[in-house]
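J.: The sequence isn't on hand, but the structure is:
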């Protein structure tokens, strides 16, 4: 549960772990998702290089209004950085994504990544870009809450360390 503009918003989040072997299953998670976090490891160039493919999947299998945030993770490992922050920012700008860097190890910006994604989804709801009465958009009006938002999937290249949760849910 997060508070956005004084309203309690429930986020439902799935971690698809970015595993190629589960790619066909991952695609099904995009349907009915209001948002996605695409995560790459700033210390591993190959994870950044795969972003275009993951982004194509997300866009092909989701609503055109889905909020996508690009996350450069492991910002605590600056000395091992293989992908410059500017590269992540440029990729995000080129593809219309929200960008930030996080560290699951130090928890830097992890909560903010989810909250910022939820805020952007909420903003799109207010603009009428999401039909809150169509659950296919990943949004349900809850019985006690004005809006319940489903944010997922969280695709990552490094599984549970990426966003600091070990329960299998990002």
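T.: Now that the structure is in, tell me what you want to look at. All values reported here derive from a predicted model rather than from experimental measurement.
J.: CA atoms for contacts and neighbours, from now on please.
T.: OK.
J.: Which residue ranges of the protein form strands?
T.: For the chain, the strands defined by DSSP state E occupy 2-4, 7-12, 35-41, 67-73, 98-101, 139-140, 147-150, 154-155.
J.: Tell me what angle the lengthiest helix in the chain forms with strand 35-41.
T.: If you go by DSSP state H, the chain has its longest helix at helix 110-126. In terms of direction (axes from the mean of the first three to the mean of the last three C-alpha atoms, to 10 degrees), helix 110-126 departs from strand 35-41 by 150 degrees.
J.: Just checking the distance from helix 110-126 to the centre of its chain.
T.: Once both centres are worked out by C-alpha atoms, centre = their mean, to the nearest Å, helix 110-126 turns out to sit 10 Å from its chain's centre.
J.: for comparison:
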């Protein structure tokens, strides 16, 4: 079994916890009330990699979006294999701040995703898919849109990260074999 640490970051109230909980609960539960995350919530879930028999045990560090906790969060960001930056499709400012979050996070080892949440709120949407895709590309991330309320696409960003991590691992094993 492979183990992967992923930092889930973004502004407060963008839907990080809802996204993580929808993924963790296999999209079977949407809690209507959430308590604001204080510090970091750790969620663990195993993801099977299709056609390989491999399993990636994902450690999701759901980080508070409050600036006051940012210094204490930095210890959780070290050695992360992946990053999941989350923004709210109904809040342009949450997308703009993703660049700042990326600077705070520094580098990650394998892959990263930018996730637009609340895709079900089409009448309130202010961020176009093209705009978000452009920001994702500028940050070197892959882009996904989700709705935890509608259980839409909540597993896709995490499945992508698990698959990228597995591919990274397999490439390193192959490189090691060639050295022997």
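T.: Received, thanks. Remember, it's a predicted structure, so these values are computed and weren't measured experimentally.
J.: Using CSV, lay out the strands of structure 1 together with distance to residue 121 of structure 1 and mean neighbour count.
T.: CSV is the format used below for the strands of structure 1 (distance: least, C-alpha to C-alpha, whole Å; neighbours: other C-alpha atoms under 10 Å):
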stretch, distance to residue 121 of structure 1, mean neighbour count
strand 2-4, 10, 14
strand 7-12, 11, 17
strand 35-41, 7, 27
strand 67-73, 6, 26
strand 98-101, 12, 21
strand 139-140, 9, 22
strand 147-150, 8, 22
strand 154-155, 15, 27
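J.: Distance-wise, check the most centrally placed residue in structure 1 relative to residue 11 of structure 1.
T.: Centroid-nearest residue in structure 1: residue 37, 1.5 Å away (criterion: C-alpha atoms, centre = their mean). Residue 37 of structure 1 sits at a distance of 13 Å from residue 11 of structure 1 (criterion: C-alpha to C-alpha, to the nearest Å).
J.: Same check on residue 73 of structure 1?
T.: Residue 73 of structure 1 is 21 Å from residue 11 of structure 1, by C-alpha to C-alpha.
J.: ok so, going back, among the strands of structure 1, which comes closest to residue 55 of structure 1?
T.: Among these, strand 35-41 comes nearest to residue 55 of structure 1, with 7.6 Å by C-alpha to C-alpha.
J.: how big is the offset of the closest one relative to structure 2?
T.: For strand 35-41 of structure 1, the mean deviation from structure 2 after alignment is 0.5 Å (mean C-alpha distance after the TM-score superposition for structure 1).
J.: Which part of structure 2 matches that strand?
T.: Alignment of strand 35-41 of structure 1 against structure 2: residues 82-88, by TM-score structural alignment.
J.: Give me the nearest residue to residue 54 of structure 2, chain neighbours excluded.
T.: Sequence neighbours aside, residue 48 is the residue nearest to residue 54 of structure 2 in space, at 6.1 Å (criterion: C-alpha to C-alpha, 6 or more residues apart in numbering).
J.: corresponding residue for the one you found in structure 1?
T.: For residue 48 of structure 2, the residue aligned by TM-score structural alignment is residue 3.
J.: How about residue 98 of structure 2?
T.: With TM-score structural alignment as the criterion, residue 98 of structure 2 matches residue 51.
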